[in-house]
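Trainee: Task: produce atomic coordinates for the following.
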Amino acid sequence: MPQRAATIVGGGIGGLAAALALHRRGWRVEVLERAPEFTEIGAGISLWPNALHALDVLGLADAVRALGAVETAGGVRDRRGRQLSRTDNAELERRFGHPLLVLHRADLLRLLAGALPADSLLPGNEVSAVRGDGERPVVGHRGRESRPDLLVGADGLRSAVRRSLWPDAPGPRYAGYTAWRMVTAPLAEPPSEGAVTWGRGERFGCTALPGGRMYCFATASLPAGTPSGSSEHAEMVRRFAFWPDPVPALLAAVPEDAVLRHDLYDLPPLPSFVRGRVALLGDAAHAMTPNLGQGACQALEDAVTLAHCLDGTPDVTAALRSYDLLRRPRTRAVTRRSARLGTIGQLSWPPAVLLRDTAARLTPPRMTLRAMTPVLGWTPPGHRATATNGDIH
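Mentor: Below is the predicted model:
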């Protein structure tokens, strides 16, 4: 079979993972990224066992583990600091074959980019036109056109590929709350385990990064586009400085210019992730809220599944139909589940908050872990299942 060519629009985690998965199966790949370099700033990322299984397929799981910190335990607390639930991550690894790993997004991006041929990475290439109605898709960028055998739209929530080829698809929908992300300076005594604290219409979470740093995140129910005060850091202090330990100490360790803020959106379900020789992947296909920590994890699943479906067949269109059948039902279910968890976490009416916190406190840890099995027990296509076939209903 002659070497086939793939153009991936978007140089984030999903796009680079798809390029690497295809490259290792003999495809010639190019990754078009509109930013001047392949990097991300300012935030951590949680890689759950299902994501690490995908990275196993890419040959990078051990390298990623060397860059990250294994979270030994985590849980949920109430606004007064009382433990509501706890997750035993040793049991998580026993059940699903990998631990929960936390690292900086930029480190993961560098690792993925470094595994690809340098000449396949094309930063500073914003897509100007996409057509998919011919025998091969056409992508216009930087004064030239690519006509690959396969086009992958991995260009995020506001995907240009999706807008061009799915013009009638609904746009992103606001989740009802905004989020802040930040990384502390190294701490002399970082918290021994991660935790999410639930308030009324607000949440604050933390998890360990290598080198004594902590990745922190917070949410607040606000109309989309609500401005902060003098700075995002000052807004964090105003909202959370009097929350229970370790929140005040963590905020004190965050540099004033290190707080990122984004209103949160997800994507209504699409009727298909594919159109001819074009496939959507990651946030371009199924953007979800971060409540399950599954956005990048699902993109990594997408990448190895796409490559698996294309492996050994010359019929790209049929392979993409298989990809769609495998990925669309699963990601739709994960998106719904993440949205439900966000609704619960953002409750603000006091009786509802009391009921939520009581239910969390009374739920046995084994039931919590069992409920996570449909998401975390995913196994790459063609590999023997570990805990479950990965279906969610």
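Trainee: From here on, just use CA atoms for contacts and neighbour counts.
Mentor: OK.
Trainee: ok, longest strand in the chain?
Mentor: strand 173-183 (DSSP state E).
Trainee: list the buried ones in it?
Mentor: For strand 173-183, the neighbour count (16 or more other C-alpha atoms under 10 Å) marks 175-183 as buried.
Trainee: and these as JSON lines, adding distance to Arg131?
Mentor: Output for these, formatted as JSON lines (distance: C-alpha to C-alpha, whole Å):
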{"residue": "Ala175", "distance to Arg131": "31"}
{"residue": "Gly176", "distance to Arg131": "34"}
{"residue": "Tyr177", "distance to Arg131": "35"}
{"residue": "Thr178", "distance to Arg131": "35"}
{"residue": "Ala179", "distance to Arg131": "35"}
{"residue": "Trp180", "distance to Arg131": "37"}
{"residue": "Arg181", "distance to Arg131": "36"}
{"residue": "Met182", "distance to Arg131": "39"}
{"residue": "Val183", "distance to Arg131": "40"}
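Trainee: Can you tell me the SS state at Val57?
Mentor: helix (DSSP: H, G, I helix; E, B strand; the rest coil).
Trainee: next up, for comparison:
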Amino acid sequence: MTAVPDWDIVSDADLVGAALSGDRMAFAGIYDRYADRLHDFCVGMVRDRDAAADCVQDVFCTAATALDKLREPDKLRPWLYAIARNEALRRIRQRRREEPSEELPDEASGDAGPDTLAARNELAKLVAEAAGGLSDRDRAVLELGYRHGLEGPELAEALGVSTASAKKIMQRLRDTMERSLGALLVARRGQSGNSCAELGAILAGWDGTFTILMRKRIARHIESCPTCDQDRRRMVNPVALLGGTPLFIPAPAWLRDRTLNRIQLTSASADLGSAPTEAQSALPDAPTEQFAAADALDAEPATTSPNGRVMLTMSLLIGIPLIVLALTIAWRYETNAPVTPKGVTTSVTAPPSTRPENPVTTTAAPPPPTTTHKPPRPLPPGPVGPIEPAPVTTTQPPIIY
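Mentor: All right, here's what the predicted structure looks like:
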């Protein structure tokens, strides 16, 4: 009896290969390895537990049907994050609003004590609230780069950009997050009454929800106010804040069976275990390339090679005139041929001749215009003999001289 492999100790490439060969337990191993991380990422993006669970389910269903398009199986991790990012952004666009979730996980991972967990909870709340001042795409970079540890080529793969571009995006995010955290902390301090008059005017009527507009207004004020800028520098250390937020929201236990059952139904018509064909291997790695700038272009249909087109054109140019010339010669020969070919004899008796015995010169009467052929030429004077009719091909009566 073959032992069940321990998928925890095999590589991502081995998992992908086993799943493509038809081992559904291998795909379950992929789910177990990445479901919690993807769920935590989706919660940070969509800010809703139920929506995040649906998002994770769709991610794995998409991965199951497109696994044969993954050109480099060892890049499974950023590939899954790329699908999750795309799905989360799609749901955010559908929802058309940004409502930070007030929910926090029932339990945090790790063996830290109550004080540490409380501090981490506070940090998580602070970062989550400051993330409300980021755009959807910046928040995706925040989740991937800081909370999930993707960097370098993996981060670039998940974002669908080059490694150099991913590095620039991360640097820009650090600056944006620093401004957002600084604006949030200065705003909280200002709400307690310890702020300058101008900041107090900005915060008048503020309901406490940190939005992109509020972040920009407060950040602009901080840049022009030495007092508020000094407060921001004292309170903000974005690297320490972001690095100290290990709060993790795992996927719910019930999601595993529901997702794997749906994958089994989805892949009933399209076999999950079919190996990628040569044509499938030429497809772009979905969905990474569709995030870069635009959707990949459809492949052009196969066309004749240049040499083949030249040979075909030359053949037509030479062959068509030859065919026309042959038909013309055949037509002229047929219309100019004598009625009775030389050397042909027949037993058919000619009708009685009405001409005198002495040779006379005569001219053949033209046949009635019952055919499209030209009338035969007049025969020269000579001894009168029986005229053999040509093989009967029409209803034209015999020609009498």
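Trainee: Mind checking the TM-score on these two?
Mentor: Once superposed, the chains reach a TM-score of 0.26 (TM-score structural alignment, normalised by the length of the first structure), with 156 aligned residues with a C-alpha RMSD of 6.4 Å.
Trainee: Following the longest strand of the first structure in sequence, what is the next regular element?
Mentor: Using DSSP states H and E, the helix or strand that directly follows strand 173-183 of the first structure along the chain is strand 195-198.
Trainee: Summarise which helices and strands whatever helix or strand comes next after that following strand is packed against.
Mentor: Next helix or strand after strand 195-198 of the first structure toward the C-terminus (DSSP H and E): strand 202-208. Packing partners of strand 202-208 of the first structure (3 or more C-alpha pairs under 8 Å, 6 or more residues apart in numbering; DSSP states H and E): strand 195-198, strand 214-221.
Trainee: can you put those strands in JSON lines and add distance to Glu91 of the first structure?
Mentor: Output for these, formatted as JSON lines (distance: least, C-alpha to C-alpha, whole Å):
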{"stretch": "strand 195-198", "distance to Glu91 of the first structure": "17"}
{"stretch": "strand 214-221", "distance to Glu91 of the first structure": "23"}
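Trainee: Dump those strands into TSV; add distance to Val130 of the first structure and mean neighbour count as well.
Mentor: Formatted as TSV, these follow (distance: least, C-alpha to C-alpha, whole Å; neighbours: other C-alpha atoms under 10 Å):
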stretch	distance to Val130 of the first structure	mean neighbour count
strand 195-198	42	24
strand 214-221	36	23
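Trainee: Please identify which of those is closest to Arg327 of the first structure.
Mentor: Nearest to Arg327 of the first structure among those is strand 214-221; the distance by C-alpha to C-alpha comes to 28.3 Å.
Trainee: residue ranges of the helices in the first structure, please?
Mentor: Shown for the first structure, the helices assigned by DSSP state H span residues 13-23, 49-58, 61-67, 89-96, 105-114, 160-165, 232-240, 247-252, 283-286, 295-310, 316-345, 350-362, 365-376.
Trainee: For the third one, give me every contacting residue.
Mentor: In this case it means helix 61-67 of the first structure. The contact list for helix 61-67 of the first structure, computed with C-alpha atoms under 8 Å, 6 or more residues apart in numbering, reads 52-53, 55-56, 101, 103, 107-108, 111, 210.
Trainee: With respect to Ala18 of the first structure, which of those is nearest?
Mentor: Out of these, the member with the shortest distance to Ala18 of the first structure (by C-alpha to C-alpha) is Leu55, at 11.1 Å.
Trainee: Is it correct that that closest one is in contact with Leu300?
Mentor: Yes: in terms of C-alpha atoms under 8 Å, Leu55 of the first structure counts as a neighbour of Leu300; the distance is 7.4 Å.
Trainee: Of those two, give the one with the bigger neighbour count.
Mentor: Leu300 (29 against 25; other C-alpha atoms under 10 Å).
Trainee: quick one, what contacts the more buried one?
Mentor: So Leu300 of the first structure contacts 13-14, 17-18, 51, 54-55, 282 (C-alpha under 8 Å, 6+ apart).
Trainee: ok, those vs Gly44 of the first structure, which is closest?
Mentor: Ile13 (12.9 Å).
Trainee: is it true that Ser180 of the second structure touches Ile222?
Mentor: No: contact criterion C-alpha under 8 Å: Ser180 of the second structure and Ile222 do not qualify, at 11.1 Å.
Trainee: more crowded one of these two?
Mentor: The residue with more neighbours, out of Ser180 of the second structure and Ile222, is Ser180; 29 against 21, by other C-alpha under 10 Å.
Trainee: Quick check: which element contains that one?
Mentor: Here Ser180 of the second structure is assigned to helix 163-191, by DSSP H and E.
Trainee: Okay, buried residues for that helix please.
Mentor: Under 16+ other C-alpha under 10 Å, the buried positions of helix 163-191 of the second structure are 163, 166-167, 169-170, 173-174, 176-187, 190-191.
Trainee: Equivalent analysis for stretch 117-128 of the second structure, please.
Mentor: 117, 120-121, 123-128.
Trainee: Pick out the most distant pair among the residues you listed.
Mentor: Among those, Leu117 and Ala128 lie farthest apart (C-alpha to C-alpha), at 15.9 Å.
Trainee: re earlier: show the secondary-structure elements that the helix holding Ser180 of the second structure is packed against.
Mentor: Against helix 163-191 of the second structure (3+ C-alpha pairs under 8 Å, 6+ apart) you get helix 114-131, helix 136-142, helix 152-159, helix 197-203, helix 212-224, helix 226-235, helix 238-243.
Trainee: circling back to that earlier point, could you identify the most distant pair in the contacts of Leu300 of the first structure?
Mentor: Counting by C-alpha to C-alpha, the most remote pair of the contacts of Leu300 of the first structure is Leu55 and Gly282, 15.1 Å apart.
Trainee: With Val183 of the first structure as the reference, measure out to the closest residue to Ala220 of the first structure other than its chain neighbours.
Mentor: Counting by C-alpha to C-alpha, 6 or more residues apart in numbering, Ala220 of the first structure lies nearest to Glu202, which is 4.4 Å off, once chain neighbours are set aside. Counting by C-alpha to C-alpha, to the nearest Å, the gap from Glu202 of the first structure to Val183 of the first structure is 19 Å.
Trainee: quick revisit: so which of the helices and strands packed on strand 202-208 of the first structure comes closest to Leu32 of the first structure?
Mentor: Short answer: strand 214-221, nearest of these by C-alpha to C-alpha, at 29.2 Å.
Trainee: name the helices or strands packed onto the closest one?
Mentor: Applying 3+ C-alpha pairs under 8 Å, 6+ apart, one finds that strand 214-221 of the first structure makes contact with strand 173-183, strand 202-208.
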